[in-house]
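**Student:** this one's structure only:
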């Protein structure tokens, strides 16, 4: 892991407050992957076992409705996706497709379990950070739904 990639991770909410040694430990276990433009990281309904950190490139987050894949968000460098897989045991809730060639760090449940065994405090911080990020996204989605429904005050 080079210093630019490490600096990027330190700016991400999921890795906020993580010590340098714990981050190094986790990244030694993680995989760096390159995904070609047009390829899928995963499809909605797939088994989920890892999250991804965008080092470079762009992805489209897609949700199926009536057999049609609708784009709900685009992510790029510094974003992460798939983190719900590290908290729950449910299938993927959406599909993620590379819009351009992407380089990502894949952090699996196995990697996180190794961190749990190695440094419980740092593992707990990451879990709390993931929970906060999911909560932030849920609040944003709730606000978007509220405003799109045309709800009127009474």
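**Tutor:** In hand now; what should we look at? In this text, all values refer to a predicted model and were calculated from it rather than measured experimentally.

**Student:** only C-alpha atoms from now on, for both contacts and neighbour counts.
**Tutor:** Fine.

**Student:** distance of the spatially most central residue of the chain relative to residue 100?
**Tutor:** Nearest to the geometric centre of the chain sits residue 81, at 2.1 Å (C-alpha atoms, centre = their mean). Relative to residue 100, residue 81 is positioned 16 Å away (criterion: C-alpha to C-alpha, to the nearest Å).

**Student:** let's bring in a second model and compare:
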């Protein structure tokens, strides 16, 4: 009898809910100029007050990933989003057993945000193209701060709307090519 992934996920979420708020309570010391730069350069944090941004950043979890490693894989369960601090990632979706590159993202960009707005199953694989540093932000901690949640969800809507617009243009180009052939 194997281990049920849903049970493991549930236990991990409960542990994070107990441990991570204690980390967030500890004071994060950042220069106000750095906080302002983050607010200007990282679209998902746009419109946040400095105190709110500081609280939000305090809940983030820094980590590194080596070249070629996946941050997460298509089909994984997810309850967090990520912000790239340094390095790049490629976003891939499997089609006919082969990875298809959807896009590349760099510092300041976010990914995995669909897990915050209701899709717990990862829709794509995100892989480091080189060594990277990122921050992970868990849904439970974002939702615990109404000001942060409001700004982040509003910004996610803007980001996803932009990506949908880009996807629509790509589909239109493909249809145009197909009809010309």
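**Tutor:** Happy to help now that I have it. Please read these numbers as outputs of a predicted model, since none were measured by experiment.

**Student:** returning to what we had before: mind checking what the residue nearest to the centre of structure 1 lines up with in structure 2?
**Tutor:** Taking TM-score structural alignment as the criterion, the aligned counterpart of residue 81 of structure 1 in structure 2 is residue 111.

**Student:** quick one: map residue 166 of structure 2 onto structure 1.
**Tutor:** Residue correspondence, TM-score structural alignment: residue 166 of structure 2 in this structure matches residue 140 in structure 1.

**Student:** so stretch 71-78 of structure 2 aligns onto which residues of structure 1?
**Tutor:** The aligned range for stretch 71-78 of structure 2 in structure 1 is 41-48, by TM-score structural alignment.

**Student:** how far off centre is that stretch?
**Tutor:** Counting by C-alpha atoms, centre = their mean, to the nearest Å, stretch 41-48 of structure 1 is centred 13 Å from the centre of its parent chain.

**Student:** cool, stretch 81-96 of structure 1 as well?
**Tutor:** 8 Å.

**Student:** end to end, how far does that stretch reach?
**Tutor:** Stretch 81-96 of structure 1 stretches 8 Å from its first residue to its last (C-alpha to C-alpha).

**Student:** first-to-last residue distance for the match of stretch 71-78 of structure 2?
**Tutor:** The stretch stretch 41-48 of structure 1 measures 11 Å between its terminal residues, going by C-alpha to C-alpha.

**Student:** and it, what's buried?
**Tutor:** When neighbours are counted by 16 or more other C-alpha atoms under 10 Å, the buried residues of stretch 41-48 of structure 1 are found to be 43, 44, 48.

**Student:** quick one: residues contacting the first one.
**Tutor:** So that's residue 43 of structure 1. Contacts of residue 43 of structure 1 were listed using C-alpha atoms under 8 Å, 6 or more residues apart in numbering, and they are 92, 94, 95, 96.

**Student:** pull up the aligned stretch in structure 1 for stretch 43-57 of structure 2.
**Tutor:** Matched against structure 1 by TM-score structural alignment, stretch 43-57 of structure 2 falls on residues 13-27.

**Student:** residues contacting the match of residue 81 of structure 1?
**Tutor:** Applying C-alpha under 8 Å, 6+ apart to residue 111 of structure 2 gives the contacts 81, 82, 83.

**Student:** quick one, strands of structure 1?
**Tutor:** Assigned strands in structure 1, in chain order: 31-35, 40-42, 50-56, 58-65, 68-76, 80-81, 95-98, 102-108 (criterion: DSSP state E).

**Student:** quick one: which of the ones you listed is nearest residue 13 of structure 1?
**Tutor:** Relative to residue 13 of structure 1, the nearest member of these by C-alpha to C-alpha is strand 80-81, separated by 9.5 Å.

**Student:** which helices and strands does the longest helix seen in structure 1 pack with?
**Tutor:** For structure 1, the helix that runs over the most residues, judged by DSSP state H, is helix 120-148. Using 3 or more C-alpha pairs under 8 Å, 6 or more residues apart in numbering; DSSP states H and E as the contact criterion, the secondary-structure elements in contact with helix 120-148 of structure 1 are helix 109-118.

**Student:** all set, thanks.
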